[in-house]
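J.: quick one: sequence and predicted model below, then my questions.
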Amino acid sequence: MKKTIYLANPYGFSEQQKELLLPPITEKLKSLGAEVWEPFERNNQQDFSKPGWAYIIAQADLNDVRNCDAIFAIVNGTPPDEGVMVELGVAIALNKEVFLFRDDFRRCTDSENYPLNLMIFAGLPQKGWEDYYYKSVEEIDSKHKALYKWLLEDSEIT
């Protein structure tokens, strides 16, 4: 059975970002055998002229975070997107597997250890957190990183 990854990202707000930035990330995750739940693709088919559309989308996204196996959160920006941060917080509270992606070189932190607010790393282990943190699309399928090991742990046993 495929593990599901919720791809928390702000890229769906821009057609150019959705077309250029999302596909390489989604393809890498799928190449590892994951089922990728991309929220704009799954939950944005609403009539934005009708009242209540925002609540419907928010609840659908929240439901996907509840039901996924892991979250792969794109945390670019200073600060990162608010919606991604809420989704990440929910995933951490639900003890989901957490993987972070940031190819943005800017730092926005007071911590000498982390490149972002320390709470963003609360769902990662204290030691070895770097294995759950991805700085490039090329790193996503690295055999030395946590995502590869997590996705393939069951398949290697059988």
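T.: Received it, and whenever you're ready, just let me know what you need.
J.: from now on I want contacts and neighbour counts done on CA atoms only, so please keep to that.
T.: Noted.
J.: the nearest residue to residue 132 once chain neighbours are set aside: what secondary structure?
T.: Spatial nearest neighbour of residue 132, chain neighbours left out: residue 99 (5.0 Å); criterion: CA to CA, 6 or more residues apart in numbering. Following DSSP: H, G, I helix; E, B strand; the rest coil, we place residue 99 in the strand state.
J.: let's bring in a second one:
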Amino acid sequence: MMHNETNLRPMVYIAGPLFSEAERSYNLYLKHLLEESVEVYLPQEDGLLITDLLDSGMSVEQASSVVFKNDINAIHRCDFLLILLDGRAVDEGAAVELGYAHCLNKLCISLQTDFRRLAPFGNNPMITGAIGRSFTRTEDLISWIKERSPSNDVARQRQHL
């Protein structure tokens, strides 16, 4: 894994829905699990929320532009992107973030614990085509990331001393 410019640990950008309380709670849970191994950029926590910007007096157009640019900058800084695919349909914003990260040649991985779209047709090929690795269980995702984290490399090196 590559490293972002400001930290030795890789940074993951979590792309997913963040509009309901349940979605935000799960995103925070996942961020907490991932932070043991990598830096995490979670837009609902680390970015700007359009509702906050509107409350501050910005117009819808200004607020939308600020959120877009902020999240695009974060995608540039990340080492890889994790898209959350649970739900009836893929979140539109997450789909754009995935496509953007893919065009930047970032590693894109997915987590889909919701089996509704896994059969018979599956997800849209424009989504699956951008994903390098997919997971259906949170535990498998966390294990995969831990195996590749620099801190795990240090632990392996110490075992060989």
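T.: Okay, I see it. Treat the numbers as computed from the prediction; the structure is a model and nothing was measured.
J.: thinking again about what came up before, what residue in the second structure is paired with the residue nearest to residue 132 of the first structure?
T.: For residue 99 of the first structure, the aligned position in the second structure is residue 109, judged by TM-score structural alignment.
J.: from residue 158 of the second structure, how far out is its match?
T.: 29 Å (CA to CA, to the nearest Å).
J.: how about the strands in the first structure?
T.: Counting by DSSP state E, residue ranges of the strands within the first structure are 4-8, 35-37, 70-74, 97-101, 133-134.
J.: aligned to residue 65 of the second structure, what sits in the first structure?
T.: Looks like residue 65 of the second structure aligns to residue 55 there (TM-score structural alignment).
J.: number of nearby residues for that match?
T.: Number of residues near residue 55 of the first structure (other CA atoms under 10 Å) recorded here: 10.
J.: hmm, back to that, if I look at the residue nearest to residue 132 of the first structure, how far off is residue 118 of the first structure?
T.: The span separating residue 99 of the first structure from residue 118 of the first structure equals 15 Å under the rule CA to CA.
J.: so those two - more neighbours on which side?
T.: Set side by side, residue 99 of the first structure and residue 118 show unequal neighbour counts under other CA under 10 Å, the larger going to residue 99 at 25 against 13.
J.: ok, the more buried one - contacts?
T.: Residue 99 of the first structure makes contact with 70-73, 124, 132-134, 147 under the criterion CA atoms under 8 Å, 6 or more residues apart in numbering.
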